[in-house]
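**Q** Based on what follows, work out the 3D shape:
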Amino acid sequence: MHRIGFLLSDGFQIMALATQTVFECANMVAGEPFYKLDNFSAEGGDVRSSLGMTVGTRPLRTRVAADTWMVAGVNDPLTSPAPADVLAFLRKAAGRSRRIAGICTGGFVLAEAGLLAQRRATTHWAFARDLQKRFPDIRVEDDRIYIVDGPIWTSAGMTAGLDLALAMVEKDLGAEAARSVAHKLVMNQRRSGGQSQHSEMLDLAPKSDRIQDALNYARKNLNRALSVEELAEAVHLSPRQFSRVFTLETGKSPAKAIEGLRLEAARLMIEQSRHPLDVIATETGFRDRRHMREAFLRGFGRPPQAVRRDVRESD
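**A** Down below sits the predicted model:
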């Protein structure tokens, strides 16, 4: 049995508890209680979440041991430093447990405990710069869903904790078990650690169904040239009207938006497949591998090869 301890503090972000469902479903898939979960806090007793709901916890001062520790974040880590006894406990736990994870801004607690020094780490994008400024000896990567650096795991904000937990299930029980858990959770996709925290579709945020339909059409046909005329015809608008409305609603021209969708799709294929870069370029609508590389440098400041290398290092 693999024991997982969730370390909570007053004001903990309630989304952290959602990751417990990942391990619950993993037990269902495994057909046995492979994971056993407990909630802990510095003093034990009821701990109030960010939503105001209280959760019962066991105190850390008891002789507790866990294979994995999951440290929940808070809504504002800059005003909520971790208690000294929690930091001392985590330093000891680092030598006894298999792994320790910071969920969302829980990474700040690991940093305060000195567990992220000279390591790669991520956190919620809104606090990544603060983490880097406060702890310059950490290699903060603010555009990652989660990062595994040895026994230390960190995740980006909110739902990224689910991806981190799924990755743990895959590590413990295999890829098929993780896929089954994701299916039970009705997750749209399993995101790899190297995937960006940002979504092009969310950034565009069109206001009308027609422009949303045009973007959906584009995403399903990225291997095509996708001219303005084709997109306009798909949503029954004239090319001139389509371009005007599209730019007004999204703040980007159709060409710029489509390139963003191509980049997102190409990056996802690089992270989740072993396809050659030439194949990925063709499948996502770039003229060739060189064209894709130029777009990556514009969009991400890094070539496709560097993205693939990061994913392999995280495995």
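**Q** make it CA atoms for all contacts and neighbour counts henceforth
**A** OK.
**Q** buried sites along stretch 96-104?
**A** 97, 99-104 (16 or more other C-alpha atoms under 10 Å).
**Q** Let me have those in JSON lines, extended by secondary structure.
**A** Listed next are the buried residues of stretch 96-104 as JSON lines, based on DSSP: H, G, I helix; E, B strand; the rest coil:
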{"residue": "S97", "secondary structure": "coil"}
{"residue": "R99", "secondary structure": "strand"}
{"residue": "I100", "secondary structure": "strand"}
{"residue": "A101", "secondary structure": "strand"}
{"residue": "G102", "secondary structure": "strand"}
{"residue": "I103", "secondary structure": "coil"}
{"residue": "C104", "secondary structure": "coil"}
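**Q** All the strands of this structure, in order from the start?
**A** Secondary structure of the chain (DSSP state E): strands at 2-7, 35-41, 45-48, 54-59, 68-71, 99-102, 120-121, 139-140, 146-149, 152-155.
**Q** among those, which is the most enclosed?
**A** The highest mean neighbour count among those, using mean count of other C-alpha atoms under 10 Å, belongs to strand 152-155: a mean of 28.
**Q** Identify the residues contacting it?
**A** In this structure, residues lying in contact with strand 152-155 by C-alpha atoms under 8 Å, 6 or more residues apart in numbering are 99-104, 106-107, 115-116, 121-124, 144-148, 161, 164.
**Q** I'd like the structure of this one too, to check against the first:
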Amino acid sequence: MPSKQATASLKGQRARKVVIVGYDGANLMDICGPMQAFSEARFDDGRRAYYLVLASEAGGPITTDTGVILDTVPLNTAAIRSIDTLLVSGGDLDGPPATTESLRTCLAKYVNRPRRLGSICTGAFILADLGVLDGLRATTHWAFCHRLAQHCPAVTVDPDAIFVTSGRVWTSAGVSAGIDMALAMIEEDLDHRTALEVARGMVLFFKRPGGQSQFSAELRQQISGANGRFDRLHHWIRSNLATDISVPVLANVAHMSPRNFARVYVRETGESPARAVERIRVEAARRLLETGHDPVHTVARRAGFGDDERMRRAFVKILGVSPQDYRNRFGRTAKT
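**A** Alright, predicted model coming up:
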């Protein structure tokens, strides 16, 4: 039997209000993924820990990107009572601008009210257009990180993060990353055990190993200069992975002196030649692990790492997972 003090404490716990903002064309999983996670969270006495509201600018039905129609309440109605967390879902960035233009105007009235503000996937663009992310670190779906950085230079974009917290502002990567962010919010609000129980119930990683890099099809944004100056060199590297790829060799291919090459390369790409070669080798190894059945040590040799331990260190550093773990997740057949 709980003590009187504990019983009083339980009765004093109030469900936190979470408002998720949708609109026509919003990603269905951006909305439903976090909602499901929050709805699974319970206080010790079994009561729901969150009160969930799906809102849109005008209320009424919205048609998500899948064609599924969801009913919503007007945002001004949802904002009448205290909001603990306000989350903006993502959607098609190339859709009609009018879809989110008036929504941004409406949202501007409420972004300072919640204790916590966040976005899921490309919802970060809506927050960025409101100036909410200026001076902060943020993320979005890996395919749009470069676009967000160009669109809003005042935002420090982290292309590898699953989610980012900057004070009261949270941003998450694409689609399912909204669930990762919701789990972290539950852990912050309640405790580790509750968040872990929610993750188990949803059959999810509580804290997903690695970052977005392990899911992106290419790392070209990280290994190409803004003006494509070294694209031909990168193609040469990909074709000669098992050979000696030192700075003097690369400089010779680029028809530059080694000293000038190293300096210009860092200036144009933001990373050293050695770092770029390592990334390209990791990308090549990823494809071999995804599509073939060669042993890991053979993949390491074909990708130019020389041995599997050197490749393992590069994978952990860049992707956050080992080569074997990567193959287990993304290979043609999972290991048992």
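**Q** Give me the TM-score for this pair.
**A** Aligned and superposed, the two chains score 0.66 in TM-score terms (TM-score structural alignment, normalised by the length of the first structure); 236 aligned residues with a C-alpha RMSD of 3.1 Å.
**Q** Out of the strands of the first structure, the one nearest E271 of the first structure is which?
**A** Closest of those to E271 of the first structure is strand 146-149, at 12.7 Å (criterion: C-alpha to C-alpha).
**Q** wait, what's in contact with the residue nearest to D44 of the second structure when sequence neighbours are not counted?
**A** Nearest non-adjacent residue to D44 of the second structure, counting by C-alpha to C-alpha, 6 or more residues apart in numbering: L10, 7.5 Å away. L10 of the second structure is in contact with 43-45, counting by C-alpha under 8 Å, 6+ apart.
**Q** do you know how far L10 of the second structure is from G211 of the second structure?
**A** 37 Å (C-alpha to C-alpha, to the nearest Å).
**Q** Please apply the same query to K317 of the second structure.
**A** Separation of K317 of the second structure from G211 of the second structure (C-alpha to C-alpha) stands at 10 Å.
**Q** Looking at the two, which one has more neighbours?
**A** A count of neighbours by other C-alpha atoms under 10 Å puts G211 above the other of K317 of the second structure and G211, at 19 against 12.
**Q** Tell me the residue in the first structure aligned with that one.
**A** Using TM-score structural alignment, the partner of G211 of the second structure in the first structure is S196.
**Q** Tell me the buried residues in stretch 182-191 of the first structure?
**A** Neighbour-count burial for stretch 182-191 of the first structure, counted by 16+ other C-alpha under 10 Å, picks out 182, 190-191.
**Q** would you list those in a markdown table and tack on distance to F135 of the first structure?
**A** Output for those, formatted as a markdown table (distance: C-alpha to C-alpha, whole Å):
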| residue | distance to F135 of the first structure |
| --- | --- |
| A182 | 34 |
| R190 | 30 |
| R191 | 27 |
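**Q** Could you point out which of the residues you listed is nearest to T284 of the first structure?
**A** Within those, the smallest distance to T284 of the first structure is 18.2 Å, found for R191 (C-alpha to C-alpha).
**Q** how many neighbours does the equivalent of L196 of the second structure over in the first structure have?
**A** Taking TM-score structural alignment, L196 of the second structure has R179 as its aligned residue in the first structure. For R179 of the first structure, the neighbour count with other C-alpha under 10 Å is 19.
**Q** ditto for M168 of the first structure
**A** So M168 of the first structure, with other C-alpha under 10 Å, has 19 neighbours.
**Q** what's the counterpart of it in the second structure?
**A** Under the alignment by TM-score structural alignment, M168 of the first structure pairs with M185 in the second structure.
**Q** how close does its match sit to L70 of the second structure?
**A** Separation of M185 of the second structure from L70 of the second structure (C-alpha to C-alpha): 24 Å.
**Q** and if you look at M311 of the second structure?
**A** Per C-alpha to C-alpha, M311 of the second structure is found 47 Å from L70 of the second structure.
**Q** now for the residue nearest to D44 of the second structure: what does it line up with in the first structure?
**A** Alignment note (TM-score structural alignment): L10 of the second structure has no counterpart in the first structure.
**Q** hang on, the earlier thing: just the ones in helices from the buried residues of stretch 182-191 of the first structure, please.
**A** Within those, residues falling in helices by DSSP state H are A182.
**Q** Which member of the buried residues of stretch 182-191 of the first structure is positioned nearest N39 of the first structure?
**A** Comparing those against N39 of the first structure with C-alpha to C-alpha places A182 closest, at 23.3 Å.
**Q** Pretty sure that closest one sits against E176.
**A** No - using C-alpha atoms under 8 Å, A182 of the first structure is not in contact with E176; the gap is 9.9 Å.
**Q** The second structure: matching residues for stretch 96-113 of the first structure?
**A** Using TM-score structural alignment, stretch 96-113 of the first structure pairs with 113-130 in the second structure.
**Q** what's next to the matching stretch, contact-wise?
**A** Contact with stretch 113-130 of the second structure is made by 30, 82-93, 100, 104, 108, 111, 133-134, 138-141, 144, 148, 152, 155, 168-175, 177-178, as judged by C-alpha under 8 Å, 6+ apart.
**Q** filter those to the buried ones?
**A** Taking 16+ other C-alpha under 10 Å as the criterion, what is buried in those is 30, 83-91, 93, 100, 104, 111, 133-134, 138-141, 144, 148, 152, 155, 169-175, 177-178.
**Q** Tell me which other helices or strands the longest helix that the second structure contains touches.
**A** The single longest helix within the second structure, with elements called by DSSP H, is helix 273-291. Here helix 273-291 of the second structure touches helix 220-223, helix 231-239, helix 258-269, helix 296-302, helix 308-318, helix 323-330, going by 3 or more C-alpha pairs under 8 Å, 6 or more residues apart in numbering; DSSP states H and E.
**Q** again, only this time at 7 Å
**A** helix 296-302, helix 323-330 (3 or more C-alpha pairs under 7 Å, 6 or more residues apart in numbering; DSSP states H and E).
**Q** For that helix, buried residues please.
**A** Under the neighbour-count criterion of 16+ other C-alpha under 10 Å, helix 273-291 of the second structure has 273, 276-290 buried.
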